[in-house]
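Colleague: got a predicted model here, sequence first, then my questions.
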Amino acid sequence: MTHPLFRNVVHTAWNKGAPDVVKCLLEVQKDATSFNKKVFGNIFVKKRELERLLNDVQITLESREDQQLRIKEQVLRQELNVVLLQEELLWRKRNKIHGLFLVDGSWAMETSTLEMAANSFQKLFSTREDIDLDAMGHFPYPSLSTETCQKLVEPVTSEEVKGAAMSSFKAPGPDGFQAIFYKEF
C-alpha cells in the first residue's frame, strides 16, 4: 500500500471483478501478490542491501567530504525509511494466528476451534472469585463533569465509528484484508 502505483493495481483489479465484490477482492488479492513479487521482491534482502550501501557511503564520507555522496546518503536514507515502514506493515500483517495444533497433533484452522481456544485462555487468565472493592479502604471515586456527561449522550458520528471499529492493523478478516485496505481504497 505504500507504493505509489499500488492504487492503480487495486483499481484495475477491482474493475476485473465488478460488480461482484467477492470476485473484486479475489482479483485484488491475486494482482497485489503479483505486484508484490515483481516490485518489492524480498523486503529483507532489499533492507540489508540499502543498509550496506548507506554504510559504505557513510564510511567514505568520514574520510572525505563530497556533495554528491551527501545527496546519495540522503536518497538512501529515504529509501531505507520507506523499506522500514514496509517491513513494519509486513510484520503487523503476519501477527495473526492462522491455526493451532490440537492435542492429537492435528492442525485446526476452523473459526469455532480458534474461538474455543480463545475462550479457554480467557477463562484460564481471568479472575474466578469476587473482588472486595473496599478491601483497601475508602477512595474517592472520580466523577465526570456535566459537560463530559453531555458529550457521552450526543449522537455518534460515522467518523467516530470508523475510527473505533476499524483499527487499521487488526488481524485480517476471512477475506485476508486488514481494515487499512478498506479505509484506503
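Modeller: Now that the structure is in, tell me what you want to look at.
Colleague: from here on, just use CA atoms for contacts and neighbour counts.
Modeller: Will do.
Colleague: how about the strands in the protein?
Modeller: Assigned by DSSP state E, the strands in the chain fall at 100-101, 107-108.
Colleague: ok, which of those strands comes nearest Phe40?
Modeller: strand 100-101 (30.4 Å; Cα to Cα).
Colleague: what's next to the closest one, contact-wise?
Modeller: Here strand 100-101 makes contact (Cα atoms under 8 Å, 6 or more residues apart in numbering) with 107-109, 114.
Colleague: which among those residues end up buried?
Modeller: Buried by 16 or more other Cα atoms under 10 Å: Leu114, out of these.
Colleague: out of the contacts of strand 100-101, flag the one nearest to Lys37.
Modeller: Distances from Lys37 to the contacts of strand 100-101, taken by Cα to Cα, are shortest for Met109, at 26.5 Å.
Colleague: structure two is appended below for comparative analysis:
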Amino acid sequence: MNIPLFGRKYTWHRMHHGFASLHKQLDRAISNVHWTRAFPEAVVEVLTRAHSDHHRLILRSSGGYMVAQKRPFQFEAAWFSHQGYEDVVLNAWRQSSGNILESLKHVREASLVFNKEVFGNIGLRKKILGARLRGLERYLEKVDSRRHALLYQELFQEYELVLQQEETLWYQKSREKWIKLGNKNTAFFHTQTVVRRKRNKILGLHLPSGAWCTDGNLLKQEALAYFKSLLGASEATLQVLPPCPISLSLEE
C-alpha cells in the first residue's frame, strides 16, 4: 500500500522554458501490512526540488507535524460483552430527572470511567491471559492437578471472551460491514482501520492566500471559518409539524 504524501501532491515536474507544464506523482513509498501496523503514522514529505525534475522525498515514520487531539466520545460495542456494563448504563441514565441530554452526558461519563477502571486495555488483558495460559500449559504437562486444570478452563473462557471483544472493537473501528464477526478477522479489521485513518488524516491545508499550513491551531480556525460561511450563508425556516394523532388499537 502507498504511504501518503505530505506537503505536495506531485513529485515530478517537467519544466518548459522556465514554466512547469507537466506534473506527475512518479515517486512513492510502498509498505506492506506488517510495516504499516508498526508505523501507522508514517508519511512521505515532499521537499523542494534542487537540480532535478524530481522532488526530494523524506520518509517520516512518526507522521507529520500535527499534534494529536483529544478524540470525541465513541460508544464501543465491545462494552456490552461485559456483564456489568448494562447496570452502568441504567444507573447513569436514572441520575437525571427526564432530561435526555443530561442522561446521555451521565452515560458518557460513566462509560469512560467503566472503560478505564473495569473494562481495561484489551491488548494488555490479552497479553496477560495468554502468558498465564502458557504457564499453566507447561505446568499441566508435568503435573496432573485438577485445581490447575479448572483454573486453565476458567482462564481459557476469559481469553476467548477477550478475543471476541478485540475483534468487535476493531470491527467497529474499521467500518468494514461486509465481513461478519466470529471468524477471527481482527488482523484484517486492524489493518483496515490503520489504512482508513491514514487516508482521512489531514496533515496540512492550502490557505486562501495559497500558503501551505501545518499549524494545528490555524487549521482549526480555517476549518471553523469555512463551515461557518458554508452553513451560515442563508437562514433556514423550519416548520413545526403538529402532533401526530395516535390511531393504533391495542391489538395493533
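Modeller: That came in fine, so what should we check first? Every value quoted in this text rests on a predicted model; they were computed, and no experiment measured them.
Colleague: tm score of chain vs chain?
Modeller: TM-score for the superposed chains, counting by TM-score structural alignment, normalised by the length of structure 1: 0.52, backed by 112 aligned residues with a Cα RMSD of 2.8 Å.
Colleague: picking up where we left off before, figure out which of the strands of structure 1 is closest to Val75 of structure 1.
Modeller: Using Cα to Cα, the strands of structure 1 put strand 100-101 closest to Val75 of structure 1, at 43.8 Å.
Colleague: how far apart are the longest helix along structure 1 and its match in structure 2?
Modeller: The longest helix of structure 1 (DSSP state H) is helix 67-94. For helix 67-94 of structure 1, the mean deviation from structure 2 after alignment is 1.4 Å (mean Cα distance after the TM-score superposition for structure 1).
Colleague: quick check: that helix aligns to which part of structure 2?
Modeller: Alignment of helix 67-94 of structure 1 against structure 2: residues 146-173, by TM-score structural alignment.
Colleague: reformat the strands of structure 1 as CSV; add distance to Asn81 of structure 1.
Modeller: Listed next are those as CSV, based on distance: least, Cα to Cα, whole Å:
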stretch, distance to Asn81 of structure 1
strand 100-101, 35
strand 107-108, 38
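Colleague: Arg64 of structure 1 is nearest to which of these?
Modeller: Here strand 100-101 is closest among those (Cα to Cα), at 56.3 Å.
Colleague: now do that closest one: distance to the chain's middle.
Modeller: Put simply, strand 100-101 of structure 1 sits 23 Å off its chain's centre (Cα atoms, centre = their mean, to the nearest Å).
Colleague: quick one: map Glu102 of structure 2 onto structure 1.
Modeller: Taking TM-score structural alignment, Glu102 of structure 2 has Lys23 as its aligned residue in structure 1.
Colleague: which one is that match nearest to, not counting chain neighbours?
Modeller: Closest residue to Lys23 of structure 1 apart from its sequence neighbours, by Cα to Cα, 6 or more residues apart in numbering: Gly17 at 4.7 Å.
Colleague: surely that neighbour meets Gln29?
Modeller: No - Gly17 of structure 1 is beyond contact range of Gln29, at 11.3 Å (criterion: Cα atoms under 8 Å).
Colleague: which residue range of structure 1 does stretch 34-44 of structure 2 align onto?
Modeller: So stretch 34-44 of structure 2 is aligned with nothing, judged by TM-score structural alignment.
Colleague: brain fart, stretch 117-133 of structure 2
Modeller: Going by TM-score structural alignment, stretch 117-133 of structure 2 sits over residues 38-54 in structure 1.
Colleague: hmm, who's touching the matching stretch?
Modeller: 73, 76-77, 79-80, 83-84, 86-87.
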